[in-house]
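K.L.:
Dropping a prediction and its sequence here:
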Amino acid sequence: MSGSFQWWWKGSRQMIIAIAGGLLGMSLASGQVLASATATEAVVQQGAYLARAGNCMGCHTTRGGKPYAGGRRLNTPFGEFVTPNITPDNETGIGQWSADDFWQAMHHGQSRDGRYLYPAFPYTEYTKVTREDADAIFAYLRSLTPVRQTNLPHRIRSPYDNQLLLFLWRVWYFKEGVYEADLSKSEEWNRGAYLVQGLGHCDACHTARNVWGASQDDKLTGGEIMGHYWYAPSLIAPQEAGVGDWPIETIVELLSTGITSDAVTTGPMATIVRQSLQHLSPEDMRAMAVYLQSIGKPDPARKTRRIPDMPEGVRQYLARGELVYEKYCQDCHGESGQGAPGIYPPLAGNRSVTMKSPLNTIRSVLYGGYPPSTAGNPRPYGMPPYQHIIRDAEIAQVVSYIRNAWGNFGSLVSPLDVDQSRGNEF
């Protein structure tokens, strides 16, 4: 009997150990799966943040369309580009893409089939994005609900629709490579540089382009946004949008809310603030401000700059503009162009009014507009359009007056300038 009991206990103990081991293995495996799922979710959330920082949805969503399903038309001197569907639909999106395929597009500027992509997709800047961040963005895009949407093909004019010509363009103008940290600078500065130069692709708008659509050698020095009829000011020159002598807190305020006591974002930049920048973490926002402050040049001659005497003909032209200003603008912007803090921007001493290109000021008068609606400025005050009220000659006169009143000094604007500023809205 004793021997039988020992035999039974030995077998039972082995069975119990086996079952316990199995349960423990299942528990460990479940824990590993849970940890893996948590890690994957963390990567997806990081990818969502990075996609927001790069404003991917801004281009890959047409007005009134499904997010990331593409279809937005981008007009350029080379033809019309249509943004692709980047939801994980197998037939019309990137459902069959791998992380390597996505990296090839972001870093090398080539599609899944090896075809060269046109730089309307800013891979010239995205090439600086790290593989880790690119993989996180891809993981986020893969987590989206697939949208079956076939978009129209590009309509590129000849000879720009030639892949050989695009290959030569890349040889001349495209330099691939992940952002390399400047070891002489702080970690915060490098983070800001990475965001501005890479994921934020600020250079895509704030740099002039040559006849082939390539960015000039001098980066962030300002340029007209191709096909949009807006001017993206220099982020270096103090006469435009350089912030070399601004406090960090003021730069952060402008980037996150779209408005400060002395400045306001309009047009495409207002859209960027609303859709992208306001959602950045305080640390990333400050890092961008630190970098932008470092590249901005101070303006020591600002207070001592002498305005030359005006010929009588110019005085008379500006006097006619003053009458238009008094009738349509003075109630909001003030008798002396002082504006109303936090409500209507000042025009006196406003660099966006006096910078070399009058394009943005003209378009603001023509079409009106609002600063972005942000968490820091949820109910912005706007400006109505005047194109249906004021003739082009009067718009030219009032813009000329604003650019040369109250200590401002800018070039005169003609009715032809007003007419040529019309085009597609952002």
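P.N.:
The structure has been received and is ready for your questions. Numbers count the residues shown, from 1 in each chain.

K.L.:
When you work out contacts or count neighbours from here on, use the C-alpha atoms and nothing else.
P.N.:
Noted.

K.L.:
For residue 248, which residues are in contact?
P.N.:
Neighbour list for residue 248: 286, 289, 290, 293 [criterion: CA atoms under 8 Å, 6 or more residues apart in numbering].

K.L.:
I'd like those written out as TSV, with secondary structure, neighbour count and distance to residue 163 added.
P.N.:
Formatted as TSV, the entries for the contacts of residue 248 read as follows, by DSSP: H, G, I helix; E, B strand; the rest coil; neighbours: other CA atoms under 10 Å; distance: CA to CA, whole Å:
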residue	secondary structure	neighbour count	distance to residue 163
286	helix	22	41
289	helix	28	39
290	helix	25	40
293	helix	22	40
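
K.L.:
Let me know whether residue 360 touches residue 231 as I believe.
P.N.:
Yes - counting by CA atoms under 8 Å, a contact exists between residue 360 and residue 231, whose distance comes to 6.2 Å.

K.L.:
Helix, strand or coil: sort out residue 218 for me.
P.N.:
Reduced to three states with DSSP: H, G, I helix; E, B strand; the rest coil, the structure at residue 218 is coil.

K.L.:
correct me, but it touches residue 207?
P.N.:
Yes - taking CA under 8 Å as the contact criterion, residue 218 and residue 207 are neighbours in contact, 7.4 Å apart.

K.L.:
what's the neighbour count on residue 425?
P.N.:
Other residues within reach of residue 425, judged by other CA atoms under 10 Å, total 12.

K.L.:
what's near enough to touch the nearest residue to it once chain neighbours are set aside?
P.N.:
With CA to CA, 6 or more residues apart in numbering as the criterion, residue 425 has its nearest non-adjacent residue at 6.2 Å, and that residue is residue 228. Applying CA under 8 Å, 6+ apart, one finds that residue 228 lies in contact with 75, 423, 424, 425, 426.

K.L.:
Quick check: residue 360 is in a helix.
P.N.:
Yes - inclusion of residue 360 in a helix is indicated when three-state DSSP is applied.

K.L.:
ok, it to residue 339 distance?
P.N.:
Between residue 360 and residue 339 the distance, using CA to CA, to the nearest Å, works out to 18 Å.

K.L.:
still on that earlier bit, find the residues that touch each one of residue 360 and residue 231.
P.N.:
What both residue 360 and residue 231 touch, as defined by CA under 8 Å, 6+ apart, is an empty set.

K.L.:
quick one: residue 128 and residue 178 touch, right?
P.N.:
Yes - taking CA under 8 Å as the definition, residue 128 is a contact partner of residue 178 at 3.8 Å.

K.L.:
which of these two has more neighbours?
P.N.:
Comparing residue 128 with residue 178 by other CA under 10 Å, the one with more neighbours is residue 128, at 22 against 15.

K.L.:
which SS state does that one fall under?
P.N.:
Look at residue 128: counting by three-state DSSP, its state is coil.

K.L.:
which residues does residue 174 contact?
P.N.:
With contact taken as CA under 8 Å, 6+ apart, residue 174 is in contact with residue 124.

K.L.:
want to compare, so here's the second one:
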Amino acid sequence: MKTPVKVAWTLALALALGALAVWWSVPRNSAQSAPRSPDAPATATQIARGAYLARLGNCALCHTATGGQPYAGGKGISTPFGTVYSSNLTPDPNAGLGRWSADDFWQALHHGQSKDGRLLYPAFPYTSYTHVTREDADALWAYLQSLPTAANANTPHTLGWPYRTQAALWVWRTLYFTPADTVVPAAASVAPEMARGAYLVQGLAHCSECHGARNAWGSVEPRKSLAGATLPGELWYAPSLTSAEEASVSGWSREDTAALLTAGINRHAVVNGPMAEVVRHSTQYLLPDDAVAMATYLASLGPMPASTPTAPAAAPSSSLMSTVGARIYDKQCSQCHGKQGEGKAGAYPALASNRAVQMANTNNLVLTVLHGGFAPATAQNPQPHGMPPFMLTLSDTDIASVLTFVRSSWGNAAAPVSEFDINKIRNVQPR
């Protein structure tokens, strides 16, 4: 039997077994479901706590369509396997969660299963939310039940075969998902602040969903859960939080890291791209103690040791490129970023010795020059400075020249950027 045939038969058998397992595990009708006692009335304190946790989980960003009612669902989430549409989380009895209980909601968060037992797609990050405690899940539930109802019917997902089947989901979950154990109190040797930070980063904040490297089947690799990755279906790169060459904060003070999470800017960096949305909609609302706890845990990750010695950066392709780049920089960039790339504190980031400028992956750098750089407006930084787009002003050659100049000046020592690097991104619209 030829290998492709063996693979086909193996896949078919796995899907068949998955279908059988799903059929066996899903309740056939409501009469077969165990009776549930009514949820206890929510308190104002619990609802307020749930509202805070919903902010931290950034729930509204995914569960609100553009121009739509908050939490009414319908926003498309692009994946390599098709588009998954977020569901209606309002308490509408037909379109939303009005017929659900707190137990049903816990099942979705912790086990990744709907009220009727259907397996949920991991675009809903239950692989992270499985770490959320029952107490926090109940607070979230109380808040969602307090929202105005919306009768928006859920939009069907548009996934190819076999990814749209419950059998394929069962196979994926068997390989890559295990619900978290019941939360165990932190060991005496672990400071409460560190334990709290780990809980927030790994759970509701679901940082690994963007910063985690994924395998071919879309699962975050456990040993690379914060090692950096290009976002699925996008060009933006979420840098490694464990690498000294990318975005490790082990060398920063906790106050600096907390400031970046809550204000979107500190003395070292300014957030941009998708992370600006995270700060604007979510982390700027962190309680001070939680912001410091997250900063403490992130600092503990430390820089990841390089697996191989870092090779010296290649020299600019030609002296002409360097000369052209220097001229463009002086005309277009120096007024904000400084003649020597020193930047302006509290406004424009320094480019000299800037890790974001020197990263091997240049996607974010190119996207920022093409489409502009915009920090989020936050309570601590309500009127952030922005960078205009240069897509219509500079050619691919111009951008390659100026970026190569910046990456090799003022102590920077990164490889040059080519016209091809610009061209492959120019005509793709970032989300």
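P.N.:
It's in. Everything numeric in this text was worked out from a predicted model, so none of it was measured.

K.L.:
Report the TM-score for the pair.
P.N.:
Laid over one another, the chains give 0.86 as their TM-score (TM-score structural alignment, normalised by the length of structure 1), with 386 aligned residues with a CA RMSD of 2.1 Å.

K.L.:
Mind listing what's buried along stretch 291-309 of structure 1?
P.N.:
Neighbour-count burial for stretch 291-309 of structure 1, with 16 or more other CA atoms under 10 Å as criterion, is recorded at 291, 292, 293, 294, 295, 296, 297, 298.

K.L.:
related to what we said a few turns ago, who touches both of residue 128 and residue 178 of structure 1?
P.N.:
Between them, residue 128 of structure 1 and residue 178 share the neighbouring residues residue 107, with contact defined by CA under 8 Å, 6+ apart.

K.L.:
So which residues of the stretch 251-400 of structure 2 form helices?
P.N.:
When secondary structure is read from DSSP state H, counting those that start in this stretch, the stretch 251-400 of structure 2 shows helices at 254-263, 274-281, 288-301, 319-332, 334-337, 355-358, 363-371, 396-406.

K.L.:
and stretch 21-37 of structure 1, how far from the chain's centre?
P.N.:
Between the centre of stretch 21-37 of structure 1 and the centre of its chain there are 43 Å (CA atoms, centre = their mean, to the nearest Å).

K.L.:
try stretch 346-366 of structure 1
P.N.:
The chain centroid and the centroid of stretch 346-366 of structure 1 are separated by 21 Å under CA atoms, centre = their mean.

K.L.:
Repeat that for stretch 93-104 of structure 2.
P.N.:
With CA atoms, centre = their mean as the basis, the distance from the averaged C-alpha position of stretch 93-104 of structure 2 to the chain average is 27 Å.

K.L.:
likewise stretch 245-262 of structure 2?
P.N.:
Computed by CA atoms, centre = their mean, the chain-centroid distance of stretch 245-262 of structure 2 equals 17 Å.

K.L.:
Looking at residue 360 and residue 231 of structure 1, which is more packed in?
P.N.:
Taking other CA under 10 Å, residue 360 of structure 1 and residue 231 do not tie; residue 231 has more neighbours (24 against 21).

K.L.:
still on that earlier bit, out of the contacts of residue 248 of structure 1, which comes closest to residue 152 of structure 1?
P.N.:
Proximity of the contacts of residue 248 of structure 1 to residue 152 of structure 1, judged by CA to CA, is greatest for residue 289, which lies at 38.9 Å.

K.L.:
What does that closest one correspond to in structure 2?
P.N.:
Matched by TM-score structural alignment, residue 289 of structure 1 corresponds to residue 295 in structure 2.

K.L.:
residues in contact with that match?
P.N.:
197, 254, 255, 257, 258.

K.L.:
what about the residue nearest the centre of structure 2, distance to residue 403 of structure 2?
P.N.:
Among the residues of structure 2, residue 210 comes closest to the average C-alpha position under CA atoms, centre = their mean, at 3.2 Å. Noted for residue 210 of structure 2: a distance of 26 Å to residue 403 of structure 2, by CA to CA.

K.L.:
follow-up on the earlier one: look up how far residue 146 of structure 2 lies from the residue mapped onto the residue nearest to residue 425 of structure 1 from structure 2.
P.N.:
Matched by TM-score structural alignment, residue 228 of structure 1 corresponds to residue 234 in structure 2. As defined by CA to CA, residue 234 of structure 2 lies at a distance of 34 Å from residue 146 of structure 2.

K.L.:
got it, and residue 220 of structure 2?
P.N.:
If you measure residue 220 of structure 2 against residue 146 of structure 2 using CA to CA, the figure is 33 Å.

K.L.:
Between these two, point out the one with more neighbours.
P.N.:
Using other CA under 10 Å, the more surrounded residue of residue 220 of structure 2 and residue 146 is residue 220, with 21 against 14.

K.L.:
Skip the chain neighbours and tell me the closest residue to the residue mapped onto that one from structure 1.
P.N.:
Structural correspondence for residue 220 of structure 2 with respect to structure 1 (TM-score structural alignment): residue 215. Taking CA to CA, 6+ apart as the measure, residue 215 of structure 1 lies nearest to residue 209, with 4.5 Å between them; neighbours along the chain are not counted.

K.L.:
Count the neighbours of the one you found for me.
P.N.:
For residue 209 of structure 1, the neighbour count with other CA under 10 Å is 18.

K.L.:
What of the one 4 residues further on?
P.N.:
By the other CA under 10 Å criterion, the neighbourhood of residue 213 of structure 1 contains 16 residues.

K.L.:
where's it, which helix or strand?
P.N.:
Under DSSP states H and E, no helix or strand contains residue 213 of structure 1.

K.L.:
could you show me where the strands are in the stretch 101-250 of structure 2, in order?
P.N.:
Taking DSSP state E, counting those that start in this stretch, the strands of the stretch 101-250 of structure 2 run over residues 158-159, 229-230, 237-238.

K.L.:
Can you say which of the ones you listed is packed in most?
P.N.:
When neighbours are counted by mean count of other CA atoms under 10 Å, the highest per-stretch mean among the strands of the stretch 101-250 of structure 2 falls to strand 237-238, a mean of 22.

K.L.:
Need the residues that contact that strand.
P.N.:
Strand 237-238 of structure 2 is touched from outside by 210, 211, 228, 229, 230, 231, 361, 363, 364, with contacts defined as CA under 8 Å, 6+ apart.

K.L.:
The same query, at a cut-off of 7 Å, please.
P.N.:
Where contact means CA atoms under 7 Å, 6 or more residues apart in numbering, the residues beyond strand 237-238 of structure 2 that reach it are 210, 211, 228, 229, 230, 231, 363, 364.
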